[in-house]
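[1] got a predicted structure here, sequence first:
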Amino acid sequence: MVQAYILIQTEVGRAAAVAEAIAAIPGVALAEDVTGPYDCIARVEAETVDELGKLVIAKIQEVEGITRTLTCTVVHI
């Protein structure tokens, strides 16, 4: 199982709507609007790194109102 945090910047005033839309996507464990340099943070899970990439590019980045994402993969050292 591959897990990652997706840091998301949105258009002004769209953080809550973006977080709600992302939370409904299969593979998204949690999505919340936050304060700070990013507007939303999502925790996602997939079976492989390739599936994780497809989730981010094909599903999350397609949500209206997103301007930029940064994917931070969870590692266990």
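    It's in. It should be emphasised that the depicted structure is a prediction, and the values quoted were computed from it without experimental measurement.

[2] CA atoms for contacts and neighbours, from now on please.
    Noted.

[3] any buried residues in the biggest helix by length in the chain, and which?
    Secondary structure of the chain per DSSP state H: the longest helix is helix 15-23. Neighbour counts over helix 15-23 (16 or more other CA atoms under 10 Å) mark Ala15, Ala16, Ala17, Val18, Ala19, Ile22, Ala23 as buried.

[4] structure B:
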Amino acid sequence: MVQAYILILTEVGRAADVVPEIAAIDGVVRAEDVTGPYDVVVRAEATDIDALGQLVVARIQGLDGISRTLTCPIVNL
């Protein structure tokens, strides 16, 4: 199992709109709108790194209002 934090920039004023849409996606553990340099922080999980990439590219980046994402895989040492 691979887990990651996904930092998301949205179009102006769209963070509150996209959070429920993101939260409904399979593999998303939690989605919250935040303040700071990013608008939304997501914790997600997938079976492997390829599935995680598909989750981000095909499901999250495809939503209206998403400008940019930064995926930060969690490293368990």
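    Nice, thanks for sending it over. Given the structure is predicted, the values throughout are model-derived calculations rather than measurements.

[5] TM-score for these two?
    After superposition, the two chains reach a TM-score (TM-score structural alignment, normalised by the length of structure 1) of 0.98; 77 aligned residues with a CA RMSD of 0.5 Å.

[6] re the thing from before, the longest helix of structure 1 packs against which elements?
    strand 28-33, strand 40-46 (3 or more CA pairs under 8 Å, 6 or more residues apart in numbering; DSSP states H and E).

[7] need those strands in CSV (columns: distance to Thr73 of structure 1 and mean neighbour count).
    Converted to CSV, the helices and strands packed on helix 15-23 of structure 1 look like this (distance: least, CA to CA, whole Å; neighbours: other CA atoms under 10 Å):
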stretch, distance to Thr73 of structure 1, mean neighbour count
strand 28-33, 14, 19
strand 40-46, 9, 22
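
[8] ok, which of those strands comes nearest Thr69 of structure 1?
    strand 40-46 (9.5 Å; CA to CA).

[9] ok, average deviation of that closest one from structure 2?
    By mean CA distance after the TM-score superposition for structure 1, the fitted strand 40-46 of structure 1 averages 0.3 Å away from its aligned residues in structure 2.
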